[in-house]
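Q: next comes the sequence, and after it the predicted model I'd like to discuss.
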Amino acid sequence: AIFYIALEAPFLGIVQVVVYTGAVMMLFLFILMLVGVDSSDSLVEKIKGIRSVAIFTALAFSLTLITFIARAELGRPSVGLDEANSGGNVEGLAQYLFSDYVWAFEVISALLITAALGAMVLAHSEKSDVARTSQRARSIARFRGKSIATAAGLPGSGVYARNNALDLPALLPDGKPSDLSIAEVLHRRGDVAESKSYQLEGLPKIDDEGNK
């Protein structure tokens, strides 16, 4: 942009800044589109016929570029921009772009969407035939676990008057220890303690009058 302004083309210099600001924003958009996409190469065409179209487009672009280079006129003396900017820089630029170089201008403008199309092709994924479960069903399955019996959570370890360590199993209503209250790791290591020593041996019987 500084070079354009130094060459007496201020409008083109300002446009250069604006266009490349948008280009940087589009670059960040492409990064967001491509995050999480598998980068492994695949020989399967994601879009049918895209390989033939790509080859034809590349050959056509190469032929057009070679033609423009062959028709270029070199060694012409520089006359400055006084004549081109006689009616103003904007008017002179528009006169050249939309009259003498309109075909080149249209081709270059078409090339600007190439990066966007490439990002769309790379980020494109085939639809899976596997039925997706709803959020409600996933939530129920996550809280329910393997069966409805564990929907409210597993019982915690036993809490007794003299000990409440994690290796002491909780007691079921019938007085039996619950294996579900001890972590599976402790079971595999054999670190489950006996809870009998921390339990009451029994309560004295009391009659209706309160006598033991």
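A: Structure received. Since the structure is predicted, the reported quantities are computational estimates derived from the model, not experimental observations.
Q: from now on I want contacts and neighbour counts done on CA atoms only, so please keep to that.
A: Fine.
Q: element containing W103?
A: Per DSSP states H and E: W103 is located in helix 102-111.
Q: other residues contacting that helix?
A: Here helix 102-111 makes contact (CA atoms under 8 Å, 6 or more residues apart in numbering) with Y96, L97, F98.
Q: if we use 6 Å, what do you get?
A: Residues from elsewhere that reach helix 102-111, judged by CA atoms under 6 Å, 6 or more residues apart in numbering: none at all.
Q: what residues of the helix or strand just after that helix count as buried?
A: Following helix 102-111 in sequence order, the next helix or strand is helix 114-123 (DSSP H and E). Neighbour counts over helix 114-123 (16 or more other CA atoms under 10 Å) mark A119, A123 as buried.
Q: and E126, how many neighbours?
A: 7 (other CA atoms under 10 Å).
Q: do the same with A9
A: 20.
Q: what number of residues lie near the closest residue to it other than its chain neighbours?
A: Excluding the flanking residues, the one nearest A9 by CA to CA, 6 or more residues apart in numbering is N89, at 6.3 Å. N89 has 18 neighbours, counted by other CA under 10 Å.
Q: so for A123, what's the nearest residue that isn't a sequence neighbour?
A: L34 (5.7 Å).
Q: wait, I meant N85
A: N85 sits nearest to G92 (CA to CA, 6+ apart), 5.4 Å away.
Q: ok, the one you found to V102 distance?
A: As judged by CA to CA, to the nearest Å, G92 and V102 stand 14 Å apart.
Q: the biggest helix by length in the chain versus helix 114-123: what angle between them?
A: The longest helix of the chain (DSSP state H) is helix 10-34. Helix 10-34 and helix 114-123 are oriented at 0 degrees to each other (axes from the mean of the first three to the mean of the last three CA atoms, to 10 degrees).
Q: contacts for helix 10-34 next, please.
A: A1, Y4, I5, A123.
Q: what about the residue lying closest to the third one once chain neighbours are set aside, neighbour count?
A: Spelled out, that is I5. Closest residue to I5 apart from its sequence neighbours, by CA to CA, 6+ apart: G13 at 5.4 Å. Using other CA under 10 Å, G13 has 17 neighbouring residues.
Q: how close does G13 sit to G88?
A: For G13 relative to G88 (CA to CA), the value is 14 Å.
Q: buried sites along stretch 136-151?
A: Counting neighbours by 16+ other CA under 10 Å, stretch 136-151 gives no buried residue.
Q: hold the first one in mind and look at this next one:
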Amino acid sequence: MVLAALGVLFVRKAVHAALLLAVVMISLACLYAVLEAPFLFAVQIIVYTGAIMMLFLFVLMLVGVDSSDSVVETIRGHRVTATVLGVLFAAVLAIGLGQVGLAPAVGLTEANADGNIEGIAAILFSDYVLIFEATAALLVTAALGAMVLAHRERTEPKATQADLAARRMKAYADRGENITPLPAPGVYARHNAVDTPALLPDGSPAPTSVSRVLTARGTVRSAPDMADDIDAVRRQMSGRPEPEADTSRAAVQGETPGDSQRPDRGGEQA
């Protein structure tokens, strides 16, 4: 636990510091369990490790704070304010530690005579009420610190819908970019493959609906060209016989079915 606590102070990444702080909290919960304090053990695991630490990690991953952001002063004068408040807090801790009196240990049996939860409540709101309030102030300070980390000073006014529309129109006039989003592959088509182009209202393929890489490779397919394949698959699934279009075509050309598959026998006529 001590090594993890030192790691919180000296690691360079905020996410690593939060994970090491979770190790400290879990180790502290184990100490509570050894000292026969089941209530504090459960609270330490459920509230601090399970809720507050996960909230810290979620904020860090959402904001993406790294070591370079810690030297950027996003709020004017917050370094001086933080220094003054830190000195005042250190003075309060020094005064509190100076007034601590060491009494002989009474033992766990006597401490938990009326119950562990009842004994904690009696001591927490009587002898240690100042420390309890200081802990509450620390939690509020942690929440304010998260707000400071998430703060980003805006250098320009927020763009409105009219501004975004004007930018799209300007990009269309300057570079010919699409005003609306690109059509998705397969829209209004008879196939949902990514290499099948979407169809425009007039029925022609939309060239911007397929990746340029597939177009350069020549693997773009047309949905109408695949209609015969789709019909063949449907007939095969339904058990219907194949149409006799090929037989009639062979008869028109003066061939019998199967002549095209016969090998050449020295120019013999079938």
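A: Noted; the coordinates are in hand. Since this is a predicted model, take the numbers as computed values, not measurements.
Q: what TM-score comes out when they're superposed?
A: Once superposed, the chains reach a TM-score of 0.58 (TM-score structural alignment, normalised by the length of the first structure), with 146 aligned residues with a CA RMSD of 2.7 Å.
Q: quick revisit: so which of the contacts of helix 10-34 of the first structure wins on neighbours?
A: A123 (18 neighbours).
Q: measure that one to M33 of the first structure for me?
A: Counting by CA to CA, the gap from A123 of the first structure to M33 of the first structure is 6 Å.
Q: same question, G145 of the first structure
A: Distance from G145 of the first structure to M33 of the first structure, by CA to CA: 35 Å.
Q: got it, and V102 of the first structure?
A: From V102 of the first structure to M33 of the first structure the distance is 33 Å (CA to CA).
Q: next one: S99 of the first structure
A: 38 Å.
Q: check T21 of the first structure too.
A: 19 Å.
Q: okay, those two: which has more neighbours?
A: M33 (15 against 11).
Q: what about the aligned residue in the second structure for G88 of the first structure, neighbour count?
A: Aligned by TM-score structural alignment, G88 of the first structure pairs with G115 of the second structure. Using other CA under 10 Å, G115 of the second structure is surrounded by 12 other residues.
Q: state the distance from G115 of the second structure to S248 of the second structure.
A: G115 of the second structure is 97 Å from S248 of the second structure, by CA to CA.
Q: quick one: secondary structure of S126 of the second structure?
A: coil (DSSP: H, G, I helix; E, B strand; the rest coil).
Q: could you report the neighbour count for it?
A: The burial count for S126 of the second structure: 10, using other CA under 10 Å.
Q: quick one: map it onto the first structure.
A: Per TM-score structural alignment, S126 of the second structure is aligned with S99.
Q: and whichever strand or helix holds A173 of the second structure, how far from the chain's centre?
A: Assigned by DSSP H and E, A173 of the second structure belongs to helix 161-175. Centre-to-centre, helix 161-175 of the second structure and its host chain are 30 Å apart (CA atoms, centre = their mean, to the nearest Å).
Q: equivalent range in the first structure for the helix or strand following that helix?
A: Downstream of helix 161-175 of the second structure, the next assigned helix or strand under DSSP H and E is helix 212-217. Across the first structure, nothing matches helix 212-217 of the second structure (TM-score structural alignment).
Q: after helix 212-217 of the second structure, which helix or strand is next?
A: Past helix 212-217 of the second structure, the next helix or strand by DSSP H and E is helix 227-238.
Q: ok, the residue nearest to N85 of the first structure touching A84?
A: Yes. With contact defined as CA atoms under 6 Å, G92 of the first structure counts as touching A84 (5.3 Å).
Q: any idea how far A14 of the second structure is from V59 of the second structure?
A: For A14 of the second structure relative to V59 of the second structure (CA to CA), the value is 11 Å.
Q: A150 of the second structure too?
A: Applying CA to CA to A150 of the second structure and V59 of the second structure gives a distance of 8 Å.
Q: with F89 of the second structure instead?
A: In terms of CA to CA, F89 of the second structure sits 25 Å off from V59 of the second structure.
Q: ok, those two, which is more surrounded?
A: Each of F89 of the second structure and V59 has its neighbours counted (other CA under 10 Å); V59 has more, 17 against 14.
Q: quick one: what's aligned to the more buried one in the first structure?
A: So V59 of the second structure corresponds to F30, using TM-score structural alignment.
Q: tell me which helix or strand S42 of the first structure sits in.
A: Going by DSSP H and E, S42 of the first structure is not in any helix or strand.
Q: and if you look at the one 3 residues further on?
A: E45 of the first structure is part of no helix or strand when elements are defined by DSSP H and E.
Q: now the nearest residue to it once chain neighbours are set aside: how far from A58 of the first structure?
A: Leaving aside its sequence neighbours, E45 of the first structure sits nearest to R51 (CA to CA, 6+ apart; 7.4 Å). Shown here: R51 of the first structure relative to A58 of the first structure, a distance of 11 Å by CA to CA.
Q: ditto for A72 of the first structure
A: 21 Å.
Q: same check on V24 of the first structure?
A: Taken as CA to CA, the span from V24 of the first structure to A58 of the first structure is 25 Å.
Q: confirm that G36 of the first structure sits in a strand.
A: No. G36 of the first structure is assigned coil when assessed by three-state DSSP, not a strand.
Q: and it, how many neighbours does it have?
A: 9.
Q: and what of the one 3 residues further on?
A: Close neighbours of S39 of the first structure, defined as other CA under 10 Å, add up to 10.
Q: which position in the second structure pairs with it?
A: Under TM-score structural alignment, S39 of the first structure pairs with D69 in the second structure.
Q: equivalent analysis for I55 of the first structure, please.
A: Match for I55 of the first structure (TM-score structural alignment): T83.
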